[in-house]
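Chemist: model this:
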Amino acid sequence: MSTTTQELWVARDNIDQTKLATVKLGPIKEDEVLCRIDSFGLSANNVTYAVLGQSYRYFDFFPTSDAKYANVPIWGMATVTDSNSSAVKVGERVYGYFPIAQHHVLKVKAAANGSKEGWFYVPREHLPEDRKVYNQYFRASADPFYDPRHEGEMLLFRPLFWTSFFLADYLKENKYYGAKTVIISSASSKTAFCFAFLAQASGIRTIGLTSPSSVPFVKSLGYYDSIYTYDQISSIPKDSTVLYVDVSGSKALATDVFNHIGASNIRRSVSVGMSNAQEAKGTFPGETEIFFAPTWIKKRQDELRDQLPRLQAKAWKEAMDRVDNWVKLSNGHGPASVEKLWKTMVNGRTAPDVGYVMSLWKTDAGSKL
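Modeler: As a prediction, the model looks like this:
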């Protein structure tokens, strides 16, 4: 049976330009399942996927029929509505990587151990090996990080938190490159404050950079030892060695920090996101490293093996115990709502204390939220 679905595409050369596409999905083939995408988190993380869509091949996960446009990946919850796979049953709910769409077909790679452990893989041989982390889909019935009471929060924070978790792990393994202080841009963004939460627990001093309007929210989090607005950079003390963590993607801001602190006092500069796509232009100062989480995740999976899930479970529980104090959830339904929010996010105009859980379905009839 064929299915007609809607997808929200973005122009490859201008992610602020969108197109609502109607796509016909043919009958599913052997080992394929049809998923109804119930809901998904939408944040600056997805904007980063789009900005890096071509260079990091995020646009290659879900190809479109129009070479001018691309699908932006999201992390969502879906319900299996049809299955030609012995490993996945109709009615199962799964969490994983999808396009912004109403339906999507997944080809399931049969794996007996995965079936028992509550997950399955989708083979994507055209992508590099280090993208494998995006190919794992978790069954809600056996997902250790799924809690129906916090489904919305999970959709929003799970990809962001793990980026922050593995960045903190990476920097801790490298002893923060000898720095005594970490300066974090876009301090109100979810990736930034999740990282600050983890870094502060390691004992390193944290300084947050944010806009004046976000100062009250950033202070309320309690994860920054000091907070400065972007026009107060010249007031930051220069009495400590510094690690600069860029979450904004702003090269101009990074240059201001380097000029004030002094290149000799900056032990390392790491970029991990682009909370404002409009500022992600130019060149970073110094030898700024782009942190690509999947590469480090694969390394730590090989090194820590069974120990890693226990460390993740502990960190995730600590985060979810606090999540109610972090943001208010806002649910949006329908293509117009998703498209409007996307354009707002691309231009960096969303409130820091709101988290968005969206669906292309016009009502919540397709959602379990």
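
Chemist: all contacts plus neighbour counts: C-alpha atoms, from now on.
Modeler: OK.

Chemist: Could I get the buried residue list for whichever strand or helix holds residue 215?
Modeler: Residue 215 belongs to helix 215-221 when assigned by DSSP states H and E. Counting neighbours by 16 or more other CA atoms under 10 Å, one finds that the buried residues in helix 215-221 are 215, 217, 218, 219, 221.

Chemist: can you check stretch 113-125 too?
Modeler: Neighbour count says stretch 113-125 has 114, 115, 118, 119, 120, 121, 122, 124 buried, by 16+ other CA under 10 Å.

Chemist: how about this one, so we can line them up?
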Amino acid sequence: MPLGVDPAQSFEVRQDDLAKVQWREPRGDDGLAKGEADVAIRRFALTANNITYARLGSRIPGLGFGYWEFFPAGSGWGSVPVWGLADVVASRHPNLTEGTTLFGFFPMATHLRMTVGAVSGATVLEESLHRRSLPATYNQYLIANRGLALGPEAMDAYMVLRPSFSLSFCCATYLSEQRWFGCRRILISSASSKAALGLAMLLAGEGLEVVGLTSRQRVAQVAARAVHDRVLPYEEITALASDEPTVFVDIANATDVTRAVHDHLGSGLRTSIAAGFTHGSDVSEALPGPRRALFMAPAHMQRLQDLWGKNGYWQRFTEAWQHFHALIAKGTAFVHTSGPAGVERVYREVLEGRVPNDTAHLLSIR
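Modeler: Just a heads-up that it's a prediction; the model follows:
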């Protein structure tokens, strides 16, 4: 299938207003250079994790890159990165054949042209010039039938859950390495999110009190997952004992919630970690208590792979992932939507936080 057959190829958002969107016409097919490949994006997951990518689209202090850099769009516009499956439809790389299915990092689009580097075992390296300085974890693609070999339902769960669980896994490992910063209480915002649920699951059995914060209407549903010791609505932050040394892992980065936690806990808050950004990317506000620390999972993934070796990292990750998949997948409805109108509708639902935490979306533009 040649590049550019679909009239609405690429979904883009305004960098300064994520609610404004456009569909960009495909570019013409100017032929493949040696080492290039065209892939047709089959389907992808869209979750709050992808909104975090958009919030961090432009470079911010401490990050060193911005997510708009992966798939450049028109001036002022951005392509939201997603995790999904794509089929190689044309290739001029000797070790990547047409018909190969890849799992990895893609734009919300029908096609992507890739510059393929090494193909080793199940791993395909993307080495387009503009991506070489970006975190390596996003430039590694898996040949699905070699590196994953999952059935359709398990593959849907993997697309939805693996990216957010990477944050859970790396953050739990970091907290353990730091010996919980001398605290026995871990407070996690956006407790209904997959990243927060994964983190709470991984902290169980460590002798910690794990407290989740969420909206009032989601308290019962989150508590039913039975991974937190307590689940509180945001309005009841003051119910927490303020003299208990606490680590705050902020998944939402909602200004009012973050300030309420800092105001109430004060000196009892030993560490405040900004780990998710579904409500904004600003971490510069001066607050009572410790200065907020920015936690970026890609940097920690690379650090742990250097420490344990790639095989060691993925072995540990996969063992933890299997437990998380068993916990979450059975209670999650995986909803498939296709076509530009459906994609835009679901995007707005995710952006506005209107997706129930027991629902996950898989999208296809075609």
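
Chemist: re the thing from before, among the buried residues of stretch 113-125 of the first structure, name the ones in helices.
Modeler: 114, 115 (DSSP state H).

Chemist: Between the buried residues of helix 215-221 of the first structure, which sits nearest residue 197 of the first structure?
Modeler: residue 221 (8.7 Å; CA to CA).

Chemist: isn't the closest one right next to residue 323, touching?
Modeler: No: contact criterion CA atoms under 8 Å: residue 221 of the first structure and residue 323 do not qualify, at 10.5 Å.

Chemist: Helix or strand for the residue of the second structure positioned farthest from its centre, just tell me which one.
Modeler: Within the second structure, the residue lying farthest from the chain centre (CA atoms, centre = their mean) is residue 243, at 33.3 Å. Taking DSSP H and E as the definition, residue 243 of the second structure sits outside all helices and strands.

Chemist: Contacts only, for it.
Modeler: 265, 267, 268 (CA atoms under 8 Å, 6 or more residues apart in numbering).

Chemist: Of the residues you listed, just the buried ones, PyMOL syntax please.
Modeler: The PyMOL selection below is limited to those of the contacts of residue 243 of the second structure classed as buried (16+ other CA under 10 Å):
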select buried, resi 265+267+268
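
Chemist: Which residue, neighbours along the chain excluded, lies closest to the aligned partner of residue 37 of the first structure in the second structure?
Modeler: In the second structure, residue 37 of the first structure lines up with residue 41, judged by TM-score structural alignment. Spatial nearest neighbour of residue 41 of the second structure, excluding adjacent residues (CA to CA, 6 or more residues apart in numbering): residue 86 at 4.0 Å.

Chemist: what's around whatever residue of the first structure lines up with that neighbour, how many residues?
Modeler: Superposed on the first structure with TM-score structural alignment, residue 86 of the second structure falls opposite residue 78. For residue 78 of the first structure, the count of nearby residues is 29 (other CA atoms under 10 Å).

Chemist: Does anything pack onto the strand or helix carrying residue 78 of the first structure? Which helices or strands?
Modeler: Residue 78 of the first structure belongs to strand 73-83 when elements are defined using DSSP H and E. Here strand 73-83 of the first structure touches strand 32-42, helix 44-51, strand 93-99, helix 151-173, going by 3 or more CA pairs under 8 Å, 6 or more residues apart in numbering; DSSP states H and E.

Chemist: Show me the one of the ones you listed that comes nearest residue 287 of the first structure.
Modeler: Minimum separation from residue 287 of the first structure across these (CA to CA) falls at helix 151-173, 15.9 Å.

Chemist: how about the helix or strand following that closest one, aligned to which bit of the second structure?
Modeler: Going down the chain from helix 151-173 of the first structure, the next helix or strand is strand 181-184, by DSSP H and E. Aligned by TM-score structural alignment, strand 181-184 of the first structure falls on residues 185-188 of the second structure.

Chemist: any idea how far that stretch is from the chain center?
Modeler: Centroid displacement of stretch 185-188 of the second structure relative to its chain, using CA atoms, centre = their mean, to the nearest Å, is 21 Å.

Chemist: mean shift of it relative to the first structure?
Modeler: Compared with the first structure after fitting, stretch 185-188 of the second structure deviates on average by 0.6 Å (mean CA distance after the TM-score superposition for the first structure).

Chemist: what does that stretch contact?
Modeler: Outside of stretch 185-188 of the second structure, the residues within contact range by CA under 8 Å, 6+ apart are 196, 208-213, 244-251.

Chemist: hmm, try it at 10 Å
Modeler: Contact partners of stretch 185-188 of the second structure, identified using CA atoms under 10 Å, 6 or more residues apart in numbering, comprise 175, 180, 195-197, 199-200, 203, 207-214, 228, 230-231, 240, 244-252, 261, 269, 271-273, 275.

Chemist: returning to that earlier point: can you tell me which of the contacts of residue 243 of the second structure are in helices?
Modeler: Filtering these for helices - DSSP H - leaves residue 265.

Chemist: Switch the contacts of residue 243 of the second structure over to JSON lines; also include distance to residue 31 of the second structure.
Modeler: Formatted as JSON lines, the contacts of residue 243 of the second structure follow (distance: CA to CA, whole Å):
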{"residue": "265", "distance to residue 31 of the second structure": "60"}
{"residue": "267", "distance to residue 31 of the second structure": "61"}
{"residue": "268", "distance to residue 31 of the second structure": "61"}
